[in-house]
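# pasted the sequence and its predicted model underneath.
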Amino acid sequence: MNLLLAEDDALLADALQQQLLNASFKVEWAENGAVAEYLLRKQDFDVAILDLGLPLVDGLTVLKRVREAGRTVPILVLTALDALEHRVAGLQAGADDYLTKPFDFPELEARLHALMRRGRPASQSQQLRRLTLDRAARRASVGGEPLELSPREWTLLDLLVNERDRVVTKPQIVAAWGSEDSAGGSIEVYIHRLRKKLEGSGLAVRTVRGLGYLLEATATPS
């Protein structure tokens, strides 16, 4: 996961780079807008974090120029400017998401993963062990037998399949649901229901203590 971090505060940039590296991102740092614009035009990134208050060329101008050049990389604006007019200006200039400082890193990471999922087209039909996903119809089946899934269960299953082999955090789940309700108990309830429904699929949802959940293969079902 290649990420561009455009941030002129060296202390914040260094701290963010360490956290992003720990989250399995490959990070390239741009300390001003001129460098950020050049890299966004010339290199391919999976996602970018862009401060608006960059020196040499401000972040809003970088956004406009990059979009005018036809570059479609998902860009998250990360800034201390939290007024409504700043949010509107950033989104109108081409930002895909807008997060204000101070922030919690788990929320930033969840938003980055959500942007990357939107940026890459998912196969409309996917087979994983005995589980089949039909994304166009938002249906799933195990061994040909349809699963009765609520909207949240479907979204949770789709997220786990998309992020298989990677831990899915609770903030990622909340972001995928598009809900402000981040109560851990409700997530646990949906995880429990999904585990029951995936029995016999050759897949299981494992809890990674302190981190989140991981979809993994089990012994081949009979």
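Thanks, I have it. Note that the structure is predicted; figures quoted are calculated from it, not measured.

# going by C-alpha atoms from here, please, whenever you check contacts or count neighbours.
Will do.

# show me where this protein has strands.
With DSSP state E as the criterion, the chain has strands at 2-6, 26-30, 47-50, 75-79, 97-100, 125-128, 131-134, 139-142, 145-146, 203-208, 212-217.

# take a look at this one as well, against the first:
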Amino acid sequence: MATILIVEDEVPIHELIKRNLQSVGHTCISVFDGRAALDKLAQNDVDLVLLDIMLPEIDGHEVFQQIRGTPTIFLTARSSLSDKVKGLTLGADDYLAKPFEMMELLARVNAVLRRTKKESKDFELDGVKVDFESRQVFLNGYPVECTPKEFDLLEVLVNNRNIALSRDKLLELAWGYDYVGDTRTVDVHIQKLRKKLDMDCRIKTVYKMGYRLEV
């Protein structure tokens, strides 16, 4: 997993981001102003910076100009097109306007880490190995045949491990926004994954909600 510097001065938002990133296995470093961000970056190797624009001491744009080369996602209340264009023109890897869902943040973090080669290309747990590049799954060294949609669902669970996901959210993330179908489809695919990968004790049912991959 990655080491991520969170530069956000709104404490409730900061803590929510930190808690969610840590729950999926990332290591987080917290600062609340631009000057402290530059100090931490001088002292630590980080894989990704989540950088608010409206910061005390030094604003996010100026901080970014001094840390070029470090993958960065701008987090900001500014949602106008001109602000987004400015952030991306400076060279930021992504831009997310507040308020945002934590699932969207985690997805964008994973995408940037993959592009910058900072995210692991595989995942292992209890004899199960998932190779994201080849889209192959192994159990105790032996290949397991998974359908494309079973793999998509497993990847969503892995990327959001330890987070409870509703059936609707799993449909959205694994099947797509335009999928027209029943949430029972999720239940069927979950049962198949549990059986194929011997993960009854890992893929937990969240009462009246959905599922969670417990790591």
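Cool, got the structure. None of these values were measured; they are calculated from a predicted model.

# check contacts around Leu60 of structure 1.
With contact taken as CA atoms under 8 Å, 6 or more residues apart in numbering, Leu60 of structure 1 is in contact with 52, 89-90, 93.

# no, scratch that, I was asking about Leu108 of structure 1
Contacts of Leu108 of structure 1 (CA under 8 Å, 6+ apart): Leu99.

# redo that, cut-off 10 Å
20, 49, 76, 78, 98-100, 114, 171-172 (CA atoms under 10 Å, 6 or more residues apart in numbering).

# just name the closest of those residues to Leu5 of structure 1, please.
Ile49 (4.9 Å; CA to CA).

# OK, contacts around that closest one?
3-7, 29, 36, 74-79, 95, 97-99, 108, 112.

# correct me, but Ala92 of structure 2 touches Lys86?
Yes: look at Ala92 of structure 2 against Lys86 with CA atoms under 10 Å: they come within range, at 9.2 Å.

# of those two, which one has the most company?
Neighbours were tallied for Ala92 of structure 2 and for Lys86 using other CA atoms under 10 Å; the higher tally belongs to Ala92 (23 against 12).

# distance-wise, check the equivalent of that one over in structure 1 relative to Glu145 of structure 1.
Applying TM-score structural alignment, one finds that Ala92 of structure 2 aligns to Ala95 in structure 1. Going from Ala95 of structure 1 to Glu145 of structure 1 by CA to CA, to the nearest Å gives 42 Å.

# of the contacts of Leu108 of structure 1, just the buried ones, PyMOL syntax please.
Here the buried members of the contacts of Leu108 of structure 1 are turned into a PyMOL selection, burial being counted by 16 or more other CA atoms under 10 Å:
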select buried, resi 20+49+76+78+98+99+114+171+172
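
# residues near Leu90 of structure 2, how many?
12.

# ok so, going back, so what's the match of Ala92 of structure 2 up against?
Here Ala95 of structure 1 is in contact with 48-50, 60, 63-64, 67, 73-77, 87-89 (CA under 10 Å, 6+ apart).

# between those, which sits nearest Arg139 of structure 1?
Pro74 (27.7 Å).

# tabulate the contacts of Leu60 of structure 1 (a markdown table), appending distance to Ser150 of structure 1.
What follows is the contacts of Leu60 of structure 1, written out as a markdown table (distance: CA to CA, whole Å):
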| residue | distance to Ser150 of structure 1 |
| --- | --- |
| Leu52 | 40 |
| Ala89 | 37 |
| Gly90 | 35 |
| Ala93 | 36 |
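
# looking at those, which are in helices?
When DSSP state H is applied, these are split such that 89-90, 93 fall in helices.

# all helices of structure 1, in order?
So, for structure 1 - with DSSP H - the helices run 10-22, 33-42, 59-68, 84-93, 105-119, 151-162, 170-177, 184-197.

# need these in JSON lines (columns: distance to Gln126 of structure 1).
Below are the helices of structure 1 laid out as JSON lines (distance: least, CA to CA, whole Å):
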{"stretch": "helix 10-22", "distance to Gln126 of structure 1": "29"}
{"stretch": "helix 33-42", "distance to Gln126 of structure 1": "32"}
{"stretch": "helix 59-68", "distance to Gln126 of structure 1": "32"}
{"stretch": "helix 84-93", "distance to Gln126 of structure 1": "33"}
{"stretch": "helix 105-119", "distance to Gln126 of structure 1": "15"}
{"stretch": "helix 151-162", "distance to Gln126 of structure 1": "9"}
{"stretch": "helix 170-177", "distance to Gln126 of structure 1": "19"}
{"stretch": "helix 184-197", "distance to Gln126 of structure 1": "17"}
